[in-house]
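Asks: Have a look at this fold, sequence not included:
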């Protein structure tokens, strides 16, 4: 695994398309229990090299019901975006993740994590890539049908502040599905509720 992560950190396959240059951001461990597959790092994560080190990450950790320490424990979570480097700015936010990363690296990473119990698919790019023709026509439908992808996958929307309009329009996600997600995460990580001994 260390060799593979080192190779990823040196990856330059789409260097020509990256406005800030390559800085792949991914974390994984042979014992990782949950994999988070998001889109691509933003500028803040590009600078820090720490995945989900931004407002989106804060919201994601709230949704998962976990602490920063639990989140960044690589034996709990592997963090593998669809694109490992910041792709650049688009008209309404960042550009889509570069298409080269997932085919090049994802399968190799997944093969080295035999104890994974759940893959959380964040956003449409991850959902289309992994669910293929089982993904619904829209992200909203896919997220609403999350039970049909269990026990392997759990599709959720992106927690970015730019997605707040979707969240406002779809309050059922945070009211009904987030508690289910938290229950599942806590069970896999064996996190006890405060009143449990």
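Replies: Great, that's in hand. Bear in mind that the values here come from a model prediction, so they are computed numbers and not experimental data.
Asks: contacts, neighbours, all on C-alpha from now
Replies: Noted.
Asks: Now do the helices in this protein.
Replies: 2-9, 43-48, 55-64, 68-71, 101, 107-111, 124-131, 139-144, 164-169, 172, 178-189 (DSSP state H).
Asks: got JSON lines for those helices, with distance to residue 91 too?
Replies: JSON lines is the format used below for the helices of the chain (distance: least, Cα to Cα, whole Å):
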{"stretch": "helix 2-9", "distance to residue 91": "28"}
{"stretch": "helix 43-48", "distance to residue 91": "15"}
{"stretch": "helix 55-64", "distance to residue 91": "19"}
{"stretch": "helix 68-71", "distance to residue 91": "31"}
{"stretch": "helix 101", "distance to residue 91": "23"}
{"stretch": "helix 107-111", "distance to residue 91": "31"}
{"stretch": "helix 124-131", "distance to residue 91": "18"}
{"stretch": "helix 139-144", "distance to residue 91": "20"}
{"stretch": "helix 164-169", "distance to residue 91": "17"}
{"stretch": "helix 172", "distance to residue 91": "29"}
{"stretch": "helix 178-189", "distance to residue 91": "30"}
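Asks: Second structure for comparison follows:
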């Protein structure tokens, strides 16, 4: 089996995954039919590791088809055509399925089964990633050094220059979640849009040009 066929088989296995419903490793089983959501191609040079699909993404089967996606694309400075081109951008959530809602109506945390089961295999097929974007604390805890996380999310994102310029196989930038619930955070941390986003957009523009 060639590499393209192997990767296609891996994506098919992820989309057929029912671990969290049939044999959950952490807590209660998923209360609804799973619908794993992922976008990836070995040609992708940008990878975004997000949190988990919300209800709208669960319904559409396409990543970031919601208000958070609109804000994220505005942050990146790209349109839907580039964002949804799997040969340009890989979209890999920490939890592949909508985790359901908590008692207050918010989304539950990403299922903990997904990343250990699938992430290593997916990244093994993504040799061309040059820029890795980590959205939220769940992705940052998995892919950053423990010392990067010692001060909470705000401190981690404030330290983006240190993380971005760190030697390694790719450049990495930590980001807050683009949820509209974080609008207050953006107002309190104006450096994010003034300092981080121009660098992020320039890097992405170079990779897509």
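Replies: Cool, got the structure. Remember, it's a predicted structure, so these values are computed and weren't measured experimentally.
Asks: can you put the helices of the first structure in JSON lines and add mean neighbour count?
Replies: Below are those laid out as JSON lines (neighbours: other Cα atoms under 10 Å):
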{"stretch": "helix 2-9", "mean neighbour count": "14"}
{"stretch": "helix 43-48", "mean neighbour count": "16"}
{"stretch": "helix 55-64", "mean neighbour count": "17"}
{"stretch": "helix 68-71", "mean neighbour count": "14"}
{"stretch": "helix 101", "mean neighbour count": "20"}
{"stretch": "helix 107-111", "mean neighbour count": "14"}
{"stretch": "helix 124-131", "mean neighbour count": "19"}
{"stretch": "helix 139-144", "mean neighbour count": "19"}
{"stretch": "helix 164-169", "mean neighbour count": "12"}
{"stretch": "helix 172", "mean neighbour count": "12"}
{"stretch": "helix 178-189", "mean neighbour count": "16"}
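Asks: Residue 94 of the first structure: which of the ones you listed is closest?
Replies: Among the helices of the first structure, helix 43-48 comes nearest to residue 94 of the first structure, with 9.2 Å by Cα to Cα.
Asks: mean shift between the closest one and the second structure?
Replies: Compared with the second structure after fitting, helix 43-48 of the first structure deviates on average by 0.2 Å (mean Cα distance after the TM-score superposition for the first structure).
Asks: Quick one: closest of the helices of the first structure to residue 90 of the first structure.
Replies: Of all the helices of the first structure, helix 43-48 comes closest under Cα to Cα, at 12.7 Å.
Asks: Tell me which of the helices of the first structure sits nearest to residue 34 of the first structure.
Replies: helix 178-189 (8.0 Å).
Asks: and for that closest one, what span of the second structure is it aligned with?
Replies: Helix 178-189 of the first structure lines up with residues 197-208 of the second structure when matched by TM-score structural alignment.
Asks: looking at the helices of the first structure, which is closest to residue 19 of the first structure?
Replies: helix 43-48 (10.7 Å).
Asks: Would you check the span in the second structure matched by the closest one?
Replies: Going by TM-score structural alignment: helix 43-48 of the first structure matches residues 55-60.
Asks: Can you give the distance of that stretch from its chain's centre?
Replies: In terms of Cα atoms, centre = their mean, to the nearest Å, the centre of stretch 55-60 of the second structure is set 16 Å apart from its chain centre.
Asks: So what touches that stretch?
Replies: With Cα atoms under 8 Å, 6 or more residues apart in numbering as the test, stretch 55-60 of the second structure has contacts from 35, 37, 63, 64, 65, 66, 97, 98, 100.
Asks: for those residues, which one is nearest residue 129 of the second structure?
Replies: Once Cα to Cα is applied, the member of the contacts of stretch 55-60 of the second structure that ends up nearest residue 129 of the second structure is residue 63, at 18.7 Å.
Asks: how far does stretch 14-32 of the second structure stretch from start to finish?
Replies: Using Cα to Cα, to the nearest Å, the end-to-end distance of stretch 14-32 of the second structure comes to 17 Å.
Asks: typo on my end, stretch 134-143 of the first structure
Replies: End-to-end distance (Cα to Cα), stretch 134-143 of the first structure: 12 Å.
Asks: One more: stretch 170-179 of the first structure?
Replies: First-to-last distance for stretch 170-179 of the first structure - Cα to Cα - comes to 15 Å.
Asks: what do you get for stretch 160-176 of the first structure?
Replies: 19 Å.
Asks: What is the distance between that stretch and the centre of its chain?
Replies: The answer for stretch 160-176 of the first structure is 17 Å, by Cα atoms, centre = their mean.
Asks: related to what we said a few turns ago, make TSV from the contacts of stretch 55-60 of the second structure and add neighbour count and distance to residue 174 of the second structure to it.
Replies: TSV is the format used below for these (neighbours: other Cα atoms under 10 Å; distance: Cα to Cα, whole Å):
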residue	neighbour count	distance to residue 174 of the second structure
35	20	27
37	24	21
63	23	19
64	24	18
65	18	21
66	17	21
97	30	22
98	27	22
100	19	25
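Asks: Just the closest of those to residue 183 of the second structure, please.
Replies: Nearest to residue 183 of the second structure among those, with distances taken as Cα to Cα, is residue 66, at 15.5 Å.
Asks: got the contact list for the closest one?
Replies: By Cα under 8 Å, 6+ apart, the neighbours of residue 66 of the second structure are 56, 57.
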